[in-house]
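[1] Sequence and predicted model, in that order:
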Amino acid sequence: MVDLKAWLNEQREKGRLRSLRPVIAREKGRLILAGDDNRTLLDFSSNDYLALAEHPALIAAAQEALSRFGAGSGASRLMSGDLAVHHDLEQAVAQLKGQEGALTFGSGYMANTGIIPALMGRHDLIFSDRLNHASIHDGCRLSGAKVIRFRHNDLNHLEELLAKNRGTTIPLIVVESIYSMDGDRCPLRELVALKERFGCLLMVDEAHATGVFGPNGGGVIEEDGMSGAVDLAVGTFGKGLGSYGAFVAGNREMIEYLVNRARSFIFSTALPPAVAAASLAAVRLIRHEPGLRHELQEKIGYFKGVLRKGGYEADLGPSQIIPIVVGESEAALHIAELLRKQGIFVTAVRPPTVPQGTARLRFSITRHHSTTDLSQAAETLLEIMER
């Protein structure tokens, strides 16, 4: 067994030790942390991109389901926990993603660690982007398949690996459409071309794209017109959709197979009815109110514009996730603390979440932020980084 005290001390010395700080109040893009003199901070670490967690439509849907069904589902979907609202939600998700069917999971982590091992085994090959989320890497490991990682968004490297590694079964390519720590975007059309050329399945995790991209909020897959070419579209309800849980969308055969093989689905209690109802309200909302996305995109552009005008020259990426890479963990923690003292809450992301030497401040822009909030955060960041 690991020496717990020694390990904790080592992480503390390296500036990698994580700790929990309870939020005692949160409203409209602001929060108050426990033990922080009740100071209100601007929250730039939330993934509630469209500000739907506090939307009246989601709250009303959750309240109605809560009063009708109670707090929990009581069982797994394959026992007695299968409610009509789960099916309504899956139908709405399938429509959103341009697929024949969908299946919900308890979380994005449960989705990825359930789907990949259900599809792939020890005789199979998986090609995974090196910067994929930890849940994808864990799902790959759990499958027992041979996992080959390709350089981030490097299609030449992927093509080379696909040509060199031929198995007797259909390989799986796994990517994210918007990467959670870099905020960059996968070259989806080119990935589809490679998957078709080499006869692979393609799984795309749209956790940070659903609701934010696409004419109807269907993500990068919809925006790039690739809905029919992606075999597995994975996403979450807990980010742009303001609720909780996750999903996969695919053809009917794929969904039926996962109902029977995805262990994290089979052996888990169903999503609480209030959560499923809130998620359904969110899916309907993003389809019918494109202004939510347009407003967010304007705010993203405004924040980046202030940074560029102030002389920040590094790439700010194409999405609502804006990484300010500072290098070492201690530097990232120091800047985060200085920002907090100025009323801005942003998380310092350190190894092993990101590669060594790339610790960063991960700014996440949401619809909650006003132009005043965005100016304050950008200008304060620039001032601190100039010291």
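    Yep, it's here. Predicted model, so just to flag it, every value in this text is computed and none were measured. Numbering: from 1, shown residues only.
[2] For the rest of this, base every contact and every neighbour count on C-alpha atoms.
    Noted.
[3] where along the chain do the strands fall?
    Assigned strands in the chain, in chain order: 23-27, 30-33, 40-43, 101-105, 125-129, 146-150, 172-176, 201-205, 232-236, 246-250, 321-327, 344-345, 347-349, 359-364 (criterion: DSSP state E).
[4] another one to put next to it:
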Amino acid sequence: MVDVARDGAGVPAARRSPGGRADVFDKRLDASAMLRAVAETGVSPFYRPMRAGGGEARVDGRSVVMAGCNDYLGLAHDPRVIAAATGALERYGASCSGARTLNGTLPLHGELESRIAAFLGTEDAAVVTTGLQANLALAALFGPGELVFSDAANHASLIDAIRLGAARRTVYRHGDAAHLDGLLAAADPHAAAAVVTDGMFSMDGDLCPLPALTAVARRHGARLVVDGAHDIGLLGEGGRGVGEHFGLREEIGLYTGTFSKCFGSTGGFLAGPAEVIGYLRYSARAVLFSASMPPAALGAALAALDLAQQEPWRRDRVLRLAARLRSELRASGLDVRDGVTPVVPVRVGDDARCVRMWQALLDEGVYTNAVGAPAVPEGGCLIRVTLQATHTDAHLERIVDAFAAAARRTGLPRETPPPRPAKGPAVGAGASAERAR
């Protein structure tokens, strides 16, 4: 458990440097409501050592259901992915020891770039070391006198990229295309403009309103940039993300994405027009000044990209599990919003109750994510549940039962639930469910 007051630079207020100047090190973690709740309750949901795989994890010496991992397709621990990573490690070593532009480009980088571009149907792609860096690379696109319109719930790395760029940033209300339309209508009609949005938002698991956004962007001559970190590999008939999900792939001007969610590895990519990708390769600091994606991660990503396309049952399985979990939790009276993704957020409210709920769930044998501001609005804390294709029906029942017990233990307010539906056949019954096990 983290002692916020002691370990978080929680020194007495207004500490002074030796010369009497205010001290730049005088920062306090307990300015965060969530971390104050951690200190008050003695519960710490963060930085917990664990070993995960197959829908379960070892935490504090015991096995629990892992319901807080973004490995949606269950590929990070697939033996074929591990074998590919091991083969690349043995052939190329542990690191390239340099940036892509100098000595850090392997044949595997080019192969992965070609494969991503072919998968998404773009002219080109660039592979970078992390998904965060893929988004930070966008800063190079946003120049003086240009305009960027950003969804209020965008990922922190998109927000940072826009701040690092020289363009003027305007935030539109989350998922509100009408608000975006009004902002664009009031903006300089001659300035270059981009609309930047997550495809699937990581905390609530909701999707951007892509049909409405594309109509607005087209009407005002703005480019559309979509961060597909959570949806590429998962949504759409072929797993190509929100563009395919809505039948609007050709409307997305530029993608960013990561290999750390559906593709069992780590690393990031940008995909789009060849001229834009070429410009970013030589202009984006996040690309130029970082050691390149290491061989093992490249090997794993290439194998996982193959498997994600060859085994569509994984997408079907995890989406069906999530639909059933939403229904079961809502039937128990919990505040669960509608959605179509494997991210199932349960609204809790205040920070102290959220961390207590998290601990109660862990005590019941289920590991989840406790989420507070700034990832969600103040007072809107939630328990974020994420499912994987490798979860079994028994795992799902354990999650549902754990929530019922934890809600009773923490006094979580609940609505009077509707009658709980009778249990139907196992999710994904048949050959695909057997493979999922």
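    Sure, I can see it. This one's a predicted model, so the numbers in the text were calculated from it and none came from an experiment.
[5] Against residue 264 of structure 2, how distant is the aligned residue in structure 2 for residue 21 of structure 1?
    Here residue 21 of structure 1 is matched to residue 47 in structure 2, going by TM-score structural alignment. Computed with CA to CA, to the nearest Å, the distance linking residue 47 of structure 2 and residue 264 of structure 2 is 21 Å.
[6] Neighbour count for the two, which is higher?
    When residue 47 of structure 2 is set against residue 264 and neighbours are counted by other CA atoms under 10 Å, the residue ahead is residue 264, at 27 against 8.
[7] With adjacent residues omitted, what lies nearest to the more buried one?
    Nearest residue to residue 264 of structure 2 in three dimensions, chain neighbours excluded: residue 76, at 3.7 Å (CA to CA, 6 or more residues apart in numbering).
[8] which residues does the one you found contact?
    If a contact means CA atoms under 8 Å, 6 or more residues apart in numbering, then residue 76 of structure 2 has 53, 82, 263-265 as its contacts.
[9] Of those residues, which pair is most distant in space?
    Using CA to CA, the contacts of residue 76 of structure 2 reach their maximum pairwise distance at 53 and 263, which is 14.4 Å.
[10] More neighbours: which of the two?
    Under the criterion of other CA under 10 Å, the comparison of residue 53 of structure 2 against residue 263 puts residue 263 first, with 28 against 17.
[11] Touching, that one and residue 299? I think so.
    No - under the criterion of CA atoms under 8 Å, residue 263 of structure 2 makes no contact with residue 299, lying 10.8 Å away.
[12] picking up where we left off before, export the strands of structure 1 as TSV, with columns for distance to residue 157 of structure 1.
    As requested, the strands of structure 1 are exported to TSV (distance: least, CA to CA, whole Å):
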stretch	distance to residue 157 of structure 1
strand 23-27	43
strand 30-33	43
strand 40-43	38
strand 101-105	32
strand 125-129	10
strand 146-150	6
strand 172-176	13
strand 201-205	17
strand 232-236	22
strand 246-250	27
strand 321-327	25
strand 344-345	38
strand 347-349	27
strand 359-364	25
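[13] circling back to that earlier point, what residue in structure 1 is paired with the residue nearest to residue 264 of structure 2?
    The pairwise alignment with structure 1 assigns residue 76 of structure 2 to residue 53, based on TM-score structural alignment.
[14] Pull up the gap between that match and residue 347 of structure 1, please.
    Summarising the geometry, the distance separating residue 53 of structure 1 from residue 347 of structure 1, computed by CA to CA, is 20 Å.
[15] Same question for residue 253 of structure 1.
    Using CA to CA, which is the criterion applied here, residue 253 of structure 1 is 41 Å from residue 347 of structure 1.
[16] Tell me which residue lies nearest the centroid of structure 2.
    residue 202 (4.4 Å; CA atoms, centre = their mean).
[17] Which residues are in contact with that residue?
    Contacts of residue 202 of structure 2 were listed using CA under 8 Å, 6+ apart, and they are 155, 230, 343.
[18] of those residues, closest to residue 374 of structure 2?
    Checking those against residue 374 of structure 2 by CA to CA gives residue 155 as the nearest, at 10.6 Å.
[19] what's the counterpart of the closest one in structure 1?
    In the superposition onto structure 1, residue 155 of structure 2 corresponds to residue 133 when matched by TM-score structural alignment.
[20] And residue 253 and residue 347 of structure 1? Which one has more around it.
    Residue environment comparison for residue 253 of structure 1 versus residue 347 gives the larger neighbour count to residue 347, 22 against 10, counting by other CA under 10 Å.
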